[in-house]
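In: My questions are about this predicted structure, shown below with the sequence.
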Amino acid sequence: MHLSRTHWVVIKISIFLLSLTPFLLLVNDTLRDQLGANPVETLHFTLGDWALRFLCITLALTPLRKLLQQSWPIRFRRMMGLFAYFYASLHFLVYILLDLSLSWTHFIDEVPQSPYILVGLLTFLLLTPLALSSSKTIQKRLGKHWLQLHKLVYIAGISAITHYLWLVKSDISEPLFYSAVMSILLGTRLILYFKKTT
């Protein structure tokens, strides 16, 4: 796709604003007291859903580049990855600040009964170094190690799905849908890897 630098800037700004829209809508609903009977749960689950969606989008960009034989999808990979981390961070903060009220005792009490919390924390910890090392400056400093580090996103994808599956206790149709999407995305990468090595 041959576009001028100005066009790419406009497209990136538009996608940035579109990606920020779910957060702005949540802020609006919070200020207008329209989050339903359990506002903390609504915030928690909605932010988690968007974190997973952006993680899926991030993982879809490299296969999309291969499929289209175009380089432009990679232009948005860092932005989508950072938005995945942004929503994951808010998801985590809602749990720590609003669910637990910053109580370490409550956290220790909940973990043995809810192992999905540990898996969710693992996912967040896996995404953190990826977000911190996303700049081009750090990428240059790390060199080939940067590529190795960012392979953690695959483990984060699996742990995010596991977290979601363990969290939902009744209707698991939505986490199963995301499991299928994640399986396709990671499976596609495996196929591309084996094609490259053979």
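Out: The structure has been received and is ready for your questions. Numbers count the residues shown, from 1 in each chain.
In: Please count neighbours and contacts with C-alpha atoms only from this point.
Out: Noted.
In: quick check: longest helix of the protein.
Out: In the chain, taking DSSP state H as the definition, the longest helix is helix 39-68.
In: what's the angle between the helix or strand hosting Ser183 and helix 39-68?
Out: Ser183 is located in helix 173-197, with elements delineated by DSSP states H and E. For helix 173-197 against helix 39-68, the angle by axes from the mean of the first three to the mean of the last three Cα atoms, to 10 degrees is 30 degrees.
In: And for helix 173-197, what's in contact with it?
Out: 56, 59-60, 63, 154, 157-158, 161, 164-165, 168 (Cα atoms under 8 Å, 6 or more residues apart in numbering).
In: and it, how far from the chain's centre?
Out: The chain centre lies 15 Å from the centre of helix 173-197; the measure is Cα atoms, centre = their mean, to the nearest Å.
In: rewinding a little: could you tell me which of the contacts of helix 173-197 count as buried?
Out: Among those, those scoring as buried are 56, 59-60, 63, 154, 157-158, 161, 164-165 (criterion: 16 or more other Cα atoms under 10 Å).
In: List the contacts of the closest residue in space to Trp50 that isn't next to it in sequence.
Out: Residue nearest to Trp50 in three dimensions, not counting chain neighbours: Tyr87, with 6.3 Å by Cα to Cα, 6 or more residues apart in numbering. Tyr87 makes contact with 47-48, 50-51, according to Cα under 8 Å, 6+ apart.
In: Reformat those as a markdown table; add neighbour count and distance to Ile74.
Out: Output for the contacts of Tyr87, formatted as a markdown table (neighbours: other Cα atoms under 10 Å; distance: Cα to Cα, whole Å):
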| residue | neighbour count | distance to Ile74 |
| --- | --- | --- |
| Leu47 | 24 | 24 |
| Gly48 | 21 | 24 |
| Trp50 | 21 | 20 |
| Ala51 | 25 | 19 |
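In: got another, please set it beside the one above:
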Amino acid sequence: MVITDHINSGARKLPIWVVYAAGLVWPVWLFYLAATGAMGIDPVKALEHELGELGLQALIVGLAITPLRAMVGVNLIRFRRAIGILTFYFVSAHLLVWLILDVQILSEIWKDILKRPYITVGMAAFVLMTPLAVTSNSWSVRKLGPRWRKLHKLVYRTAALGGIHYIMVGKTWEAESLIYMVVILALLGWRVHDSRKKQRGRAAQSGSSTKLA
């Protein structure tokens, strides 16, 4: 398709450092808006929300890269690592705002994690995301071998927990958070379907080879 060809051509020409630069600057811009009073009467909460939502959006974009290539031919694979690292950066900034600007009292942090389920779920997602960010480099891919791919399947659980956390933060069934969850479930569902399809294909190929032998 012409549109797909244009997108792929543009993606090939776009340096990866541009993606990193845009991602690094974005939270800085949000911090500036909060500091200058452009985020309303409760800038800390607004900043916390914006950074968390940004992290969830980046996570969804990362999950969508493979389905986009398979279904419509849009190839953004070369940006997947950058998007993954930036996702961790956004979520870390979200967490730091909560820790430093919101809770402030260090002794209350652990109480909040245990007492408030949405924080417990959010922290679980962050914990699962951490090894993914640490191993998002060529050295780790070579060192871990096949285990690297298995480790990075944690992204699916991270995405599910992230969607649940976002719903729970709202404390009501808000349309926006439900839409995010539906998109995440659709992407995870596609992954399951694709994995089963590949397994059936390998089984059929193996059966054909056995008959020929």
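Out: Noted; the coordinates are in hand. Everything numeric here is computed off the predicted structure, so don't read it as measured data.
In: what does the longest helix of structure 1 correspond to over in structure 2?
Out: Under TM-score structural alignment, the alignment places helix 39-68 of structure 1 onto residues 43-72 of structure 2.
In: And for stretch 144-164 of structure 1?
Out: If you align by TM-score structural alignment, stretch 144-164 of structure 1 falls on residues 146-166 of structure 2.
In: Of all the residues in the matching stretch, which ones are buried?
Out: 148, 152, 155-156, 158-166.
In: quick one, what contacts the residue nearest the centre of structure 2?
Out: Geometric centre of structure 2, nearest residue: Leu59, 1.7 Å, by Cα atoms, centre = their mean. Shown in contact with Leu59 of structure 2 (Cα under 8 Å, 6+ apart): 83-84, 87, 159.
In: same thing but at 6 Å, please
Out: Going by Cα atoms under 6 Å, 6 or more residues apart in numbering, Leu59 of structure 2 touches Thr87.
In: coming back round to it: for the residue nearest to Trp50 of structure 1, what is the corresponding residue in structure 2?
Out: Using TM-score structural alignment, Tyr87 of structure 1 pairs with Phe90 in structure 2.
In: And for Leu97 of structure 1?
Out: Using TM-score structural alignment, Leu97 of structure 1 sits opposite Ile100 in structure 2.
In: what number of residues lie near Ser133 of structure 1?
Out: By other Cα atoms under 10 Å, the residues close to Ser133 of structure 1 number 17.
In: what about the helices in structure 1?
Out: Secondary structure of structure 1 by DSSP H: the helices cover 5-31, 39-68, 77-93, 104-110, 115-132, 136-142, 144-149, 152-167, 173-197.
In: For Met168 of structure 2, grab the count of nearby residues.
Out: Quick note: Met168 of structure 2 (other Cα under 10 Å) scores 19 neighbours.
In: Do I have it right that it meets Thr120?
Out: No: using Cα atoms under 6 Å, Met168 of structure 2 is not in contact with Thr120; the gap is 10.6 Å.
In: quick revisit: rebuild the buried ones among the contacts of helix 173-197 of structure 1 as JSON lines, extending it with distance to His106 of structure 1.
Out: Formatted as JSON lines, these follow (distance: Cα to Cα, whole Å):
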{"residue": "Cys56", "distance to His106 of structure 1": "31"}
{"residue": "Leu59", "distance to His106 of structure 1": "34"}
{"residue": "Ala60", "distance to His106 of structure 1": "37"}
{"residue": "Pro63", "distance to His106 of structure 1": "42"}
{"residue": "Tyr154", "distance to His106 of structure 1": "31"}
{"residue": "Gly157", "distance to His106 of structure 1": "27"}
{"residue": "Ile158", "distance to His106 of structure 1": "27"}
{"residue": "Ile161", "distance to His106 of structure 1": "24"}
{"residue": "Tyr164", "distance to His106 of structure 1": "21"}
{"residue": "Leu165", "distance to His106 of structure 1": "23"}
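In: ok, which pair from those residues is furthest apart?
Out: Using Cα to Cα, these span at most 25.0 Å, a distance reached by Pro63 and Leu165.
In: about what we covered before: and the gap between the match of Tyr87 of structure 1 and Ser206 of structure 2?
Out: As judged by Cα to Cα, to the nearest Å, Phe90 of structure 2 and Ser206 of structure 2 stand 44 Å apart.
In: before we move on, what about Val155 of structure 2?
Out: 30 Å.
In: Among the buried residues of stretch 146-166 of structure 2, which one sits closest to Val141 of structure 2?
Out: In terms of Cα to Cα, no member of the buried residues of stretch 146-166 of structure 2 lies closer to Val141 of structure 2 than Trp148, at 5.8 Å.
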